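Visitor: 3D, please:
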Amino acid sequence: MILIFLGPPGAGKGTQAKLISEKFDIPQLSTGDMLRSAVAAQTEIGKKAKAVMDAGNLVSDEIVAGIVSDRIEEDDCKPGFLLDGFPRTVVQAEMLDKILAGKGRQLDVVLELKVDEEALVERLNTRIEETKAAGLEVRADDNEETFRHRLGVYHEQTAPLIPYYQDKGLLKEVNGMASIDAVSAEIDGIFKELEKA
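Guide: Predicted coordinates for the structure are as follows:
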């Protein structure tokens, strides 16, 4: 099972990814984690990434794709894997298609968590109020302005992946506003349909 999650920040992708990873015993591959471990392992691509990051620049699509390509060769990815934070753009999605094709593998499904973004903003504001009320410190990036900026970036860069995967017949929509258990059950239903196909 090879799959990707799409959805704006705060949609619950991380929560569901963790549940699927545990249920199917497949790794959840986060771009950030893969970058850090490639740098720590001093792989060829890791060294390139470190040089770019040390210079204070963003790592290029080629480097990220190279790190993904190396990581999915590892044994724990044989039964499948879940990509978290990659691809973020259509260019990266095209790179992923080439990487998988080159390894004789293919994507099984792309799950889009559909959410009401204004409700997400309300959820965030409630969380901030509850954190303050509990006398705890609110994370610096936990504010409405930052969150709306992240939503804007998502719409500009990542949302174009929705029609891209829709055209390939890989996109399945999931109601991300339901409870964690209900979302999980809906995803299980999609997996059962895929097994029948």
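
Visitor: only C-alpha atoms for contact and neighbour calcs from this point on.
Guide: OK.

Visitor: quick one: the helices in this structure?
Guide: Taking DSSP state H as the criterion, the chain carries its helices at 13-24, 31-41, 44-54, 61-71, 90-102, 117-133, 144-153, 161-167, 180-196.

Visitor: this one next, for a side-by-side:
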Amino acid sequence: MRLVLLGAPGSGKGTQAARLAKRLAIPRLSTGDMLRAAVSEGTPIGTRVKAAMERGELVPDDLVVAIVAECISLPDAKSGFILDGFPRTVVQATALDDILRAADLRIDRVLELDVDEAALLVRILNRADEAKVNGFARADDTEAALRMRLEEYRGQTRPLADYYRGQGLLKSINGLQSINKVANSLLEALDA
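Guide: The predicted model follows:
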């Protein structure tokens, strides 16, 4: 099964993608994790994207598409995968469609976590506080960066819902439920 998980920053995509990956026994491919690893390792891509990520901006499409294309071609992704944080733009979605079509594959379902923006701010600031306590603070877990990321999301990522709805692939889930209820709702959407 090949899935895309959509949602605004702080909507719970990472948490739910990890749960789904475990439940479905397929890899979770998080572009955010891949890019943060590239930054921490000082790779050429990491160097190019570090400043943009710290400002809360989206990473250029060509870099993200290249990373994702490589990851979905790996042996552990042959039986399926969950894309978490990709695509973020319609341009990226059409590039993904082209990559999959070349391999005679397709996306099976797109799941969207719908969460109110005021709740997102609270979640991000709580996540930042917890990360500081645990020594894993992210540079983009600030109110200013979140506001910029939400603006980017509304302008560039939100149109993906219409793109995938037009293909009959989109299922929206109330992301304000408890973690377990969201997980159950996602599984129900896959069974539908």
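
Visitor: closest to L111 of the first structure out of the helices of the first structure?
Guide: The minimum distance between L111 of the first structure and those falls on helix 180-196, with 8.1 Å, by CA to CA.

Visitor: other SSEs contacting the closest one?
Guide: helix 13-24, strand 171-175 (3 or more CA pairs under 8 Å, 6 or more residues apart in numbering; DSSP states H and E).

Visitor: run the last query once more with 7 Å
Guide: strand 171-175 (3 or more CA pairs under 7 Å, 6 or more residues apart in numbering; DSSP states H and E).

Visitor: mean per-residue distance, the strand it packs on to the second structure?
Guide: Overlaying the second structure shows strand 171-175 of the first structure at a mean distance of 0.5 Å from the equivalent residues (mean CA distance after the TM-score superposition for the first structure).

Visitor: the second structure: matching residues for that strand?
Guide: The alignment of strand 171-175 of the first structure onto the second structure (TM-score structural alignment) spans residues 170-174.

Visitor: looking at the helices of the first structure, which one is packed in the most?
Guide: With neighbours taken as mean count of other CA atoms under 10 Å, these reach their highest mean count in helix 61-71, at a mean of 18.

Visitor: mean deviation, it versus the second structure?
Guide: Taken over the aligned residues, the distance from helix 61-71 of the first structure to the second structure averages 2.2 Å (mean CA distance after the TM-score superposition for the first structure).

Visitor: what sits against L83 of the second structure?
Guide: Residues counted as contacts of L83 of the second structure (CA atoms under 7 Å, 6 or more residues apart in numbering) are 3-5, 28-30.
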